[in-house]
Structure formats: structure tokens, C-alpha cells
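> Output the structure for:
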Amino acid sequence: MTVVIDLNADLGEGFGIWRLGDDEALLDLVTSANVACGFHAGDPLIIRRTCAAAVDRGVAVGAQVSYRDLAGFGRREMEVDPEELCSDVLYQIAAVDGVARSMGGRVAYVKPHGALYNRICRDPAQAEAVVAAVADYRVPEGGGPLPVLTLPVSAVREVAAQYGVPVVGECFADRAYTPSGGLVPRREPGAVLHDPETVAARAVLMAREGVVTAADGSRVRVDARSVCVHGDTPGAVRIAAAVRKALIDAGVSVEPFA
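This next block holds a predicted model:
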């Protein structure tokens, strides 16, 4: 049986004259693009250009929703009222989907970013606010709610089941894991991996065996349909290229999940 995996990256994370990463090069390698929605990064022009480039290459477009935190790049945890958070997430999805449709595509999934991603893995209240926004967004085609990318071990899963929102498991090739299946906080040494060969080998192990070696040397289950490489990591293009090549060489089919 052929193993199928999606390769996603965070893109469109510049702002104004400031650029972060090489979106064009990454879009030639990934199968799904998590497009910043303007709350942690991105602006209307960048969103438009990123969506257009993704659609041109047949790459699935995802709305990468975040806390309203441009100064902190969405990596600062915040206390936000659930109704406000739900509205913020709904706004972001609608904005990127509208732009993507004007470019001939559409938003195919939702992926929370940074601190919001980590928070809703363990906080049912904030997880419900995000999931409720996804459930509220009416997909024009009438195909049901958009799927949400999250860790295999996540509070999002139980909440999403109550709302009828699909959940897709995600793993991170370039991030260190805790023994419980979470991500090692970025402030800790070794939380982000930079060696292309190491990251590529981890991606193959995740895709083919559904496991990853945690920071303490133990093996953790990471049953996932999508593997992420971060677009803002130095050398991101080399890392993504190494990951894609290693997956294909290992007999893994690299295809979008959405």
C-alpha cells in the first residue's frame, strides 16, 4: 500500500516592505500553503500574491489564523474572550478565502499559527472558539466545514467532533517533540531543527511509521496526514527540498490532503 503524505509550509509571512522566507521557491516544493491572514503577518498585497502563486502551481491554500499579534509574530500567548477569538478567526478565514477565490482558488483548510496552535491543543475553551468559527464559515460549495490541521494529541479533536468539523493530524519535521507528543517550546535549546538531512529522515519516519524520536530519546506516535516544514526557518528551501526528495525516494506519495 502506497503511503500518502501532504507537505505544508507557512507562507506569506512578510508585512509591507519586510519579507520573510522565499515563498516562490517553497511553493515549488510543498503541496499545501498555510497563508498568513494578516493577524500575525501578511497584508492584503502579500496575501493576494501568495494565493495567486499557490493557485498557479496547484498548491492547496490554507488560512493560517492567529492571535492578533503582529509585533510578536503570533507567538505570544494571549487571553482572549472566546466570542472575540471566534470572530477574529472567522474574519481571517473569510478574508483569505475571498482573496483566494478572486485568484481562481479557494481556502481548503484552516491551520492555527504559533501560540494559538499550541494553546488550543490543551485548552478546550479556546479550541472551541476556533472550531466554532470554522463551523460558522459557510463554504459556498456546500461541502461542509473546512478541515482543521492540528497535532494528533489535541483538545481540538474532541471539540471538533461535537461541531462536525473534520480534523487532520499534522506532524512537524523540523521541531523537537516532548515525550507526551507536544512540541518543545521555541524558547528552549534544540526546539527547532536546522540540518536538512536530519529533518528529512524524521519526515520519512513520521510518514512511513507514524513515530518520531522525542527530545528524551523515547519514541512518540504521530499519526498524521500532513508534515510541516517552517517557511521562516533559515535554509527553509533546502530543508523542504531535502524532505520532499527523501519522502519520494522512500516511496511516499506527496499529495495535498485537501
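> Every contact and neighbour count from this point should use C-alpha atoms.
Fine.
> All the helices of the chain, residue numbers only.
Under the criterion DSSP state H, the chain contains helices at 23-27, 44-57, 82-102, 114-122, 124-136, 155-163, 196-209, 236-249.
> Thr178 is nearest to which of those helices?
Proximity to Thr178 (Cα to Cα) singles out helix 114-122 among the helices of the chain, at 12.8 Å.
> helices and strands around that closest one, which ones?
helix 124-136, helix 155-163 (3 or more Cα pairs under 8 Å, 6 or more residues apart in numbering; DSSP states H and E).
> relative to helix 124-136, how tilted is it?
Orientation of helix 114-122 against helix 124-136 (axes from the mean of the first three to the mean of the last three Cα atoms, to 10 degrees) gives an angle of 100 degrees.
> Out of the helices of the chain, which one sits most buried?
helix 124-136 (a mean of 23; mean count of other Cα atoms under 10 Å).
> Quick one: list the elements packing against it.
Using 3+ Cα pairs under 8 Å, 6+ apart, helix 124-136 sits against helix 82-102, helix 114-122, helix 155-163.
> Just want the angle from the first one to helix 44-57.
So that's helix 82-102. Using the same axes, to 10 degrees: helix 82-102 against helix 44-57 is 50 degrees.
> got the contact list for helix 82-102?
35, 37-39, 47-48, 51-52, 55, 61, 63, 65-68, 106-107, 110, 125-126, 129-134, 136-137 (Cα atoms under 8 Å, 6 or more residues apart in numbering).
> between the helices of the chain, which one is nearest to Ser180?
Once the helices of the chain are compared by Cα to Cα, helix 114-122 is nearest, at 11.9 Å.
> and that closest one, how far out from the chain's middle?
12 Å (Cα atoms, centre = their mean, to the nearest Å).
> With distance to Gln92 added, can I get the helices and strands packed on helix 114-122 in JSON lines?
Converted to JSON lines, the helices and strands packed on helix 114-122 look like this (distance: least, Cα to Cα, whole Å):
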{"stretch": "helix 124-136", "distance to Gln92": "10"}
{"stretch": "helix 155-163", "distance to Gln92": "19"}
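> I'd like the structure of this one too, to check against the first:
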Amino acid sequence: MPIDLNADVGESFGAWTMGDDAAILRVVTSANVACGFHAGDPRTARRTCALAAEADVAVGAHVSYRDLAGFGRRFLDVDPAELVDEVVYQVGALQALAAAAGTEVRYVKPHGALYNTIVHHRAQARAVATAVRTVDPGLPVLVLPGSVIEEEARAAGLRPVVEAFADRAYLPDGTLVPRSQAGAVVTDPQEVAGRVVRMATEGTVTAVDGTTVAVRPESVCVHGDTPGAVALATAVRAALDAAGVPVAGFR
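You can find the predicted model right below:
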């Protein structure tokens, strides 16, 4: 089965630059473009969408809590109705900028603390699903397998796309090791590449305690802000090619 590679991009802000978006977009097949709530700005978003279009890479709305200072990595106890509107706002804004860049938003991926919260937080997961359905029920949502958001997306008539992480360590229950803990991010290119090939071919990943966790992703994320992100993504793509695993978008 083909595997999609996605990366977080468009996270620069004003004069501050994060990541090498142009380089990573030459490797991945889907681009999670920041919508301005955790990172990014209108000019960065439009430019990133244009780069994605040139590279024939699908654009996704990387929606977040409204938390620029914390890069969207802090839990916010947002009222679900407010969260619906904030996600609608972010997706709609990126849709306009993508259209101006000659492309379109094809999926949604929650970011950071919002992504992790809706693994188990029913009200916020339902709010995200409601927001996406309100904007466009044809937009898939990237989800962690077995999560509450996977259930809520399906109940809302949306397509949940199961995702795994190339460069993040896993807990035995299939969730991600919090970034506040040592070893949460895997940075060795060969280790990362081997993990992704195993996910794609065997449907498993080794958790931090040595146990085997089942994961059969349609899409695998390489974080754009991980140290050496371009080298990691390049190693993953080369390893998948060598293993005979086709790399293609999930649409």
C-alpha cells in the first residue's frame, strides 16, 4: 500500500525563520501549512502554498490552539463552541491563501497540544470534527490511531486518515512521548528511516519500553522543526524507495 509523507511547514513568522520548507517539499507528498495560530503569517502561508503547488505536494491546514507564544504546544481549556469557530477560521483563511497561490486545501491536521488533546478529550475532538465538516465535509483529517478524534471524525461523516510519526518516540499505549520528557524526539536519520520502513511493511513500531505497538499508517509525519529535518525526510524517502514501498499522497 502506498504511504504518504507529510511535514509541518510554513512556520516562519515575520523576520523569524523556521525550517527549510523549499527543501523538505521536494521530499514529502503532503504539506501541513501553519494557519497563523501557533506559527506562520499570511505572507508565509501563501508563499508556502505556492512552493507546495510547484512541487505537486498537497496542502493541508495545520490548525492549532491560539497560542503563538507557546508554539501551540500548551493545552488550552477552550470552550468547544469557540474552538469550532477558531478551527473554521484557520481552515478558511488557508483556503483563501492557497487559492491565491494556485492550489487548494485538501485535508486538515491538528497541531501540537490540540492534536494530543483530542486523542482523549471528547468535547474538543467533537469541536474539531464539527468545524471541518462545517467548512468542507470532503476534507480528510489526520489522526492518531485509536483516538477519540478518529471516532468523532467518522461520526461526523469525515474521513480519518491514520498517521504515524517518523521522529517521535511512542509510549506502550500508542500515544507519543511528551516533548517535555527526554528521548521524545528521534534524530538519527538511519534510525528514523528504519522505523518508517517497519511501520509501512510490518505495521509496528517499538515503544520506549521495548514493547511492540501496532500502527498501520496511511501517512507518516516528519516534523519540519526537528533537528536535521531535511536529512531525516530524505533518509526516510530513500529507505522507502529501497524497500519497494510506493510514496504517494493519501487522496
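> got a markdown table for the helices of the first structure, with distance to Leu146 of the first structure too?
Below are these laid out as a markdown table (distance: least, Cα to Cα, whole Å):
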| stretch | distance to Leu146 of the first structure |
| --- | --- |
| helix 23-27 | 22 |
| helix 44-57 | 17 |
| helix 82-102 | 10 |
| helix 114-122 | 16 |
| helix 124-136 | 7 |
| helix 155-163 | 11 |
| helix 196-209 | 23 |
| helix 236-249 | 26 |
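> Show me the one of those helices that comes nearest His230 of the first structure.
His230 of the first structure lies closest to helix 236-249 among those, at 6.7 Å (Cα to Cα).
> Where in the second structure does the closest one fall?
Aligned by TM-score structural alignment, helix 236-249 of the first structure corresponds to residues 229-242 of the second structure.
> mean deviation of the matching stretch from the first structure?
For stretch 229-242 of the second structure, the mean deviation from the first structure after alignment is 0.4 Å (mean Cα distance after the TM-score superposition for the first structure).
> which ones are touching the residue sitting nearest the centre point of the first structure?
Nearest residue to the geometric centre of the first structure (Cα atoms, centre = their mean): Lys111, 4.6 Å. Residues in contact with Lys111 of the first structure (Cα under 8 Å, 6+ apart) are Asn34, Gly62, Ala63, Gln64, Val65, Tyr117, Val148, Leu149, Thr150.
> possible to save those residues as a markdown table with distance to Gly14 of the first structure?
Formatted as a markdown table, the entries for those read as follows, by distance: Cα to Cα, whole Å:
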| residue | distance to Gly14 of the first structure |
| --- | --- |
| Asn34 | 13 |
| Gly62 | 16 |
| Ala63 | 15 |
| Gln64 | 13 |
| Val65 | 15 |
| Tyr117 | 19 |
| Val148 | 23 |
| Leu149 | 22 |
| Thr150 | 23 |
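> show me what contacts the aligned partner of Ser154 of the first structure in the second structure?
With the correspondence set by TM-score structural alignment, Ser154 of the first structure lines up against Ser147 in the second structure. Residues in contact with Ser147 of the second structure (Cα under 8 Å, 6+ apart) are Ile118, Val119, His120.
> swap the cut-off to 10 Å and go again
Shown in contact with Ser147 of the second structure (Cα atoms under 10 Å, 6 or more residues apart in numbering): Asn116, Thr117, Ile118, Val119, His120, His121, Arg122, Ala125, Val162, Gly174, Thr175.
> now the residues you listed as TSV including distance to Leu76 of the second structure?
Shown next, in TSV, are the contacts of Ser147 of the second structure (distance: Cα to Cα, whole Å):
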residue	distance to Leu76 of the second structure
Asn116	12
Thr117	9
Ile118	12
Val119	15
His120	14
His121	12
Arg122	14
Ala125	13
Val162	24
Gly174	23
Thr175	19
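> Across to the first structure, which of these hold up?
Among the contacts of Ser147 of the second structure, the contacts conserved in the first structure (both residues aligned by TM-score structural alignment, their matches' Cα atoms under 10 Å) are Asn116, Thr117, Ile118, Val119, His120, His121, Arg122, Ala125, Val162, Gly174, Thr175.
> quick check, nearest of these to Leu240 of the second structure?
Val162 (18.1 Å).
> which residue in the first structure lines up with that closest one?
Under the alignment (TM-score structural alignment), Val162 of the second structure pairs with Gly169 of the first structure.
> Would you mind measuring from that match to Cys37 of the first structure?
21 Å (Cα to Cα, to the nearest Å).
> If you count surrounding residues, which of the two has more?
More crowded of Gly169 of the first structure and Cys37, by other Cα atoms under 10 Å: Cys37, with 29 against 18.
> Check the alignment and tell me where the more buried one lands in the second structure.
Using TM-score structural alignment, Cys37 of the first structure sits opposite Cys35 in the second structure.
> Its match and Ala61 touch, don't they?
Yes: applying Cα atoms under 10 Å as the test, Cys35 of the second structure and Ala61 come out as touching, 6.5 Å apart.
> For Pro44 of the first structure, give me its contacts.
Pro44 of the first structure sits in contact with Phe15, Gly16, Cys37, Gly38, Thr50, Ala95, Val96, Val99, where contact means Cα under 10 Å, 6+ apart.
> repeat that for 8 Å
Residues near Pro44 of the first structure by Cα under 8 Å, 6+ apart: Gly38.
> and the gap between it and Val35 of the first structure?
Applying Cα to Cα, the value for Pro44 of the first structure to Val35 of the first structure is 11 Å.
> What residues does the residue lying closest to Arg122 of the first structure once chain neighbours are set aside make contact with?
The shortest distance from Arg122 of the first structure to any non-neighbouring residue, by Cα to Cα, 6 or more residues apart in numbering, is to Ala155 (5.3 Å). The contact partners of Ala155 of the first structure, by Cα under 8 Å, 6+ apart, come to Ile120, Cys121, Arg122, Asp123, Pro124, Ala127.
> so stretch 56-67 of the first structure corresponds to what in the second structure?
Going by TM-score structural alignment: stretch 56-67 of the first structure matches residues 54-65.
> now stretch 126-133 of the first structure
Stretch 126-133 of the first structure covers residues 124-131 of the second structure once aligned (TM-score structural alignment).
> Since that was my last question, I'll sign off now.
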